[in-house]
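A.B. asks: any chance you can model this:
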Amino acid sequence: MPPSSTLPRSLVLGSTSRYRRELLARLGLPFDVAAPAVDETPLLHEAPRALALRLALAKARAVAALHPEAVVIGSDQVADLAGHALGKPGTHERAVAQLQLMSGHTVVFHTAVAVVCQASGFEQVDLAPVSVRFRDLSHDEIERYLRAEQPYDCAGSAKSEGLGIALLDAIDSDDPTALVGLPLIRTCRMLRAAGLVLP
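C.D. replies: Now for the predicted structure:
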């Protein structure tokens, strides 16, 4: 039997997000899912991009501490409207308020990903910003959209991979999966650097 250091590392997604789980499954790698125990409260005056980077790394480290031999992925997304962080609305009323704020404006979605392997000492974190320009939205359009899709677990209250695309004028990104919640181009790059074999 080869020494443990040459055995392939297992992969763990440090997230309970079904969107990230579905995205990672595209790579065809077996992986487990673990919920990271991380306080997601922003620090005082913390910029949205800094918040996304800090939380992605904190999630990966928290799960890696429980699975030290595994390669662990952590990710976080924060919507940034003129420097103001918009999180998951949670309720219909908050989603209405978010979409009213974003109507006619450009919002930057900062999607951070971190890959950590405690046993090998590997640690990387990266950010995939996505600029999204929202159309001018009427109250009726917002209500119809929210009733149809109920995106209350999505930062910014819209699913670009679903009906939410109808709310937008333009998307600018170098990683098309970043807006959904996990930037796969960057994730693949980091997993290869951590020693995993991808197609």
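A.B. asks: going forward, measure contacts and count neighbours with C-alpha atoms only.
C.D. replies: OK.
A.B. asks: what about the residue nearest to Leu86 when sequence neighbours are not counted, neighbour count?
C.D. replies: Leaving aside its chain neighbours, Leu86 sits nearest to Ala79 (5.0 Å; criterion: C-alpha to C-alpha, 6 or more residues apart in numbering). By other C-alpha atoms under 10 Å, the residues close to Ala79 number 28.
A.B. asks: before we compare anything, build this one as well:
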Amino acid sequence: MVPTPASAFLPIVPPALVLASTSIYRRELLSRLRLPFDVASPDVDESTQPGETPAALSERLALAKARAVSARWPHAVVIGSDQVAELDGAAVGKPGHHANAVAQLRAMRGRTVVFHTSVAVLRHDTAFEAVRRVPVTVRFRALSDVEIETYLRLEQPYDCAGSAKCETLGITLLDAIESDDPTALIGLPLIVTSALLRQAGLDTLAVHAGHGSVA
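C.D. replies: This next block holds a predicted model:
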């Protein structure tokens, strides 16, 4: 009888997980998977390149963020994400301050806006790299100036693309949301993220079952 190697009884340790973002929204979303993870700032230039579409910008930045952090965490599974809103083919970014937010919401009222949320997952030690984009179509109500000012005074969503924080009071600005993933609009599409993590060798449910990585 061949003895079973002692290593067969050792627990499988899943790879470390790192979120390449300092966004509190993405941190909260990723925490829903109940996996331990670290957070690292990607420090990438988020400027739009000449002729770049909002969709392409979203994908490029998600991948650039993940690559920047993966270089510092070569044995970890790294998640990068980016969201760009699109109105009439042009990118709508984070307002940064009140005046910009007012201008954005006035431009979007009664209109349909597409929020492109991309997620990239990298694992340097296995040469795994993938990026996926989840578009979310949002139809804004015909908002009055008073409604816009009231919302901004209460919510102050100056760090949100398009000035609409849909997970809280921003939902009152909208007529409809169409998406394959309800978490995409908040900033990190968890359905796609979970699928990419499995491909990278980090199966969420397997980890919780005590089986660690499936890689």
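A.B. asks: would the residue nearest to Leu86 of the first structure count as being in a strand?
C.D. replies: Yes: per DSSP: H, G, I helix; E, B strand; the rest coil, Ala79 of the first structure lies within a strand segment.
A.B. asks: hang on, isn't it packed against Ala158?
C.D. replies: No: in this structure Ala79 of the first structure lies outside contact range of Ala158 using C-alpha atoms under 8 Å: 10.8 Å.
A.B. asks: Provide the aligned range in the second structure for the biggest helix by length in the first structure.
C.D. replies: Longest helix of the first structure, by residue count under DSSP state H: helix 48-66. Alignment of helix 48-66 of the first structure against the second structure: residues 54-72, by TM-score structural alignment.
A.B. asks: stretch 167-179 of the first structure now?
C.D. replies: The aligned range for stretch 167-179 of the first structure in the second structure is 173-185, by TM-score structural alignment.
A.B. asks: give the buried residues for that stretch.
C.D. replies: For stretch 173-185 of the second structure, the neighbour count (16 or more other C-alpha atoms under 10 Å) marks Leu173, Leu174, Ile177, Thr183, Ala184, Leu185 as buried.
A.B. asks: who's in contact with the residue nearest to Ala37 of the first structure when sequence neighbours are not counted?
C.D. replies: Spatial nearest neighbour of Ala37 of the first structure, chain neighbours left out: Ala62 (6.7 Å); criterion: C-alpha to C-alpha, 6+ apart. By C-alpha atoms under 8 Å, 6 or more residues apart in numbering, Ala62 of the first structure lies in contact with Pro36, Ala37, Val38.
A.B. asks: and the first one, what pairs with it in the second structure?
C.D. replies: Right, the one you point to is Pro36 of the first structure. Counting by TM-score structural alignment, Pro36 of the first structure corresponds to Pro42 in the second structure.
A.B. asks: okay but that match is in contact with Ala71, surely?
C.D. replies: No: contact criterion C-alpha under 8 Å: Pro42 of the second structure and Ala71 do not qualify, at 10.2 Å.
A.B. asks: ok, these two, which is more surrounded?
C.D. replies: Shown here are Pro42 of the second structure and Ala71; by other C-alpha under 10 Å, Pro42 has more neighbours (20 against 13).
A.B. asks: how much space separates the residue nearest to Ala37 of the first structure from Val108 of the first structure?
C.D. replies: Distance of Ala62 of the first structure to Val108 of the first structure, computed by C-alpha to C-alpha, to the nearest Å: 27 Å.
A.B. asks: so what's the match of Pro36 of the first structure up against?
C.D. replies: Ala20, Ser21, Lys65, Ala66, Ala68, Val69.
A.B. asks: circling back: from Leu13 of the first structure, how far out is the residue nearest to Leu86 of the first structure?
C.D. replies: Using C-alpha to C-alpha, Ala79 of the first structure is found at 22 Å from Leu13 of the first structure.
A.B. asks: mind checking the SS state of the residue mapped onto Ile148 of the second structure from the first structure?
C.D. replies: Residue pairing (TM-score structural alignment): Ile148 of the second structure is matched to Ile142 of the first structure. Three-state assignment for Ile142 of the first structure (three-state DSSP): helix.
A.B. asks: burial of Ile142 of the first structure, as a residue count?
C.D. replies: Ile142 of the first structure, neighbours per other C-alpha under 10 Å, totals 19.
A.B. asks: cool, Thr41 of the first structure as well?
C.D. replies: Thr41 of the first structure is flanked by 8 other residues according to other C-alpha under 10 Å.
A.B. asks: tell me how far Arg135 of the first structure lies from Arg186 of the first structure.
C.D. replies: The gap separating Arg135 of the first structure from Arg186 of the first structure is 29 Å, by C-alpha to C-alpha.
A.B. asks: same question for Ala194 of the first structure.
C.D. replies: Separation of Ala194 of the first structure from Arg186 of the first structure (C-alpha to C-alpha): 12 Å.
A.B. asks: Val119 of the second structure versus Glu59 of the second structure, what's the distance?
C.D. replies: To Val119 of the second structure, Glu59 of the second structure is 7 Å away according to C-alpha to C-alpha.
A.B. asks: neighbour count: the two, which is higher?
C.D. replies: Counted by other C-alpha under 10 Å, Glu59 of the second structure and Val119 do not tie: Val119 has more neighbours, with 30 against 24.
A.B. asks: which residues touch the more buried one?
C.D. replies: Applying C-alpha under 8 Å, 6+ apart, the residues near Val119 of the second structure are 59, 62-63, 79-82, 131-133, 188-189, 192-193.
A.B. asks: name the helix or strand for it, please.
C.D. replies: Using DSSP states H and E, Val119 of the second structure falls within strand 112-123.
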